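Chemist: Sequence and predicted structure are below.
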Amino acid sequence: MKLPRRINADDPLLADVLALIRRSFAYMDGRIDPPSSMHRLTVDRMKDHCQAGGEIWAAGNPPVACIFLTPKAGCLYLGKLAVDQAYRGSGLARQLVDLAAQRASDLGLPALELQTRIELVENHRTFARLGFVKTAENSHPGHNRVTDITMRLAL
């Protein structure tokens, strides 16, 4: 497996990354409320993410794992961490989180942060094993219950 590489706004692999995310997040359909934002994700939105200072990293060609990084005040936000079903348990998620930690260090940011849906308890456990701790509970607009949690990893 090749090391993750940065995917730029003009990279033809953007469509493959989007397909990976859709496959990897499909199990959430009917399980989380509101539905995943991946349904609104397009190649054009991914290009915008890159052009606005965000980063997309992917491993493999075609991609079998990816992560989106967004610098924020006080942290580097991790989004759309996806690993193809056939590669789960192979250490790719850890490799991408380690990459994110290096990028945060490069940017002078002291922490990584992510959000995961309240229903996806297996993701909570995975991120806890990677060193993240729960720091907040949140509700999507229009919901009067907790819909996701924020997790943070101090570097």
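Modeler: Sure thing, it's come through. Numbering: from 1, shown residues only.
Chemist: alpha carbons only for contacts and neighbour counts from here, please
Modeler: Fine.
Chemist: Show me what the helix ranked longest in the chain is packed up against.
Modeler: Counting residues, the longest helix found in the chain (DSSP state H) is helix 92-106. For helix 92-106, the packing partners by 3 or more C-alpha pairs under 8 Å, 6 or more residues apart in numbering; DSSP states H and E come out as strand 65-72, strand 75-83, strand 111-117.
Chemist: for comparison:
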Amino acid sequence: MSDTSVLRIATALDAPALAATIAASFAQYRGKLVPESGAFRETAEGIAAELARGAGAIVAERNGEMLGCVLVEETEGDLYFGRLSVLPSARGQGLARRLIEAVEGEARRRGLAGVRLGVRIVLTENQRLFASLGYRETSREAHPGFDRPTSINMRKPLG
């Protein structure tokens, strides 16, 4: 057994663990985000379908246990990442940063121009992390049914 975490590309067989990791990682936001995070609607079946249609995921694991993950999808010449998740028991070890760096590496491998993400306006700590990694705000948008922005879009050019 090793105490070293490894990153790898997920397969469809990982869908149940991806859904469980996302649910556990986002649990702290239940009832605190308006509108509620779409992460609570993620299912193993839905993730498997996304992977089958060409989306991807990167996982962080130790000794076969998934500690974190991030979902990715190409959009407008960039790689978009979402559902950045690290289990509460694995936080503080730099896994979120490693997962983001892996996303950037995947975008470079694909020859894409940049990396994009969306983050809720109320999650200022997450915004600070992304800004510290070179992501800059590109726009704000409102979720359906809201007349004020609820989310910030950020992008980091690669090159």
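Modeler: Thanks, I have it. Worth saying up front: this structure is predicted, and the values here are computed from it rather than measured.
Chemist: follow-up on the earlier one: tell me which of the helices and strands packed on helix 92-106 of the first structure sits nearest to residue 23 of the first structure.
Modeler: strand 75-83 (9.0 Å; C-alpha to C-alpha).
Chemist: by contact count, what packs against the closest one?
Modeler: Partner elements for strand 75-83 of the first structure (3+ C-alpha pairs under 8 Å, 6+ apart): helix 14-25, strand 65-72, helix 92-106, strand 111-117.
Chemist: from the chain's centre, how far out does the longest helix of the first structure sit?
Modeler: 11 Å (C-alpha atoms, centre = their mean, to the nearest Å).
Chemist: The second structure: matching residues for that helix?
Modeler: With TM-score structural alignment applied, helix 92-106 of the first structure matches the range 95-109 in the second structure.
Chemist: Which one, of the helices and strands packed on strand 75-83 of the first structure, ends up nearest to residue 140 of the first structure?
Modeler: That would be strand 111-117 among these, by C-alpha to C-alpha, at 10.3 Å.
Chemist: Check the contact between residue 69 of the first structure and residue 81; I expect there is one.
Modeler: No: assessed by C-alpha atoms under 8 Å, residue 69 of the first structure is found out of contact with residue 81, at 9.4 Å.
Chemist: who's more crowded, the two?
Modeler: residue 69 (24 against 21; other C-alpha atoms under 10 Å).
Chemist: ok, back up a step: now the match of helix 92-106 of the first structure on the first structure. Mean distance?
Modeler: Taking mean C-alpha distance after the TM-score superposition for the first structure, the mean distance separating stretch 95-109 of the second structure from the aligned residues in the first structure is 1.1 Å.
Chemist: what comes up buried for the longest helix of the first structure?
Modeler: 92-93, 96-97, 99-101, 103-105 (16 or more other C-alpha atoms under 10 Å).
Chemist: Leaving out sequence neighbours, find the closest residue to the residue most central in space within the second structure.
Modeler: Geometric centre of the second structure, nearest residue: residue 84, 2.5 Å, by C-alpha atoms, centre = their mean. Among residues not flanking residue 84 of the second structure along the chain, residue 70 sits closest, at 4.4 Å (C-alpha to C-alpha, 6 or more residues apart in numbering).
Chemist: From what I see, the one you found and residue 47 are in contact.
Modeler: No: using C-alpha under 8 Å, residue 70 of the second structure makes no contact with residue 47, being 11.5 Å away.
Chemist: which one of the two has more residues nearby?
Modeler: More neighbours surround residue 70 than the other of residue 70 of the second structure and residue 47, with 25 against 21 (other C-alpha under 10 Å).
Chemist: Please name the residues that touch the equivalent of residue 81 of the first structure over in the second structure.
Modeler: Counting by TM-score structural alignment, residue 81 of the first structure lines up with residue 84 in the second structure. Shown in contact with residue 84 of the second structure (C-alpha atoms under 8 Å, 6 or more residues apart in numbering): 22, 68-71, 96, 99.
Chemist: what's the closest of these to residue 54 of the second structure?
Modeler: For these, the closest approach to residue 54 of the second structure (C-alpha to C-alpha) belongs to residue 71, at 11.2 Å.
Chemist: what does that closest one align to in the first structure?
Modeler: Per TM-score structural alignment, residue 71 of the second structure is aligned with residue 68.
Chemist: distance of its match from residue 31 of the first structure?
Modeler: Using C-alpha to C-alpha, to the nearest Å, residue 68 of the first structure is found at 23 Å from residue 31 of the first structure.
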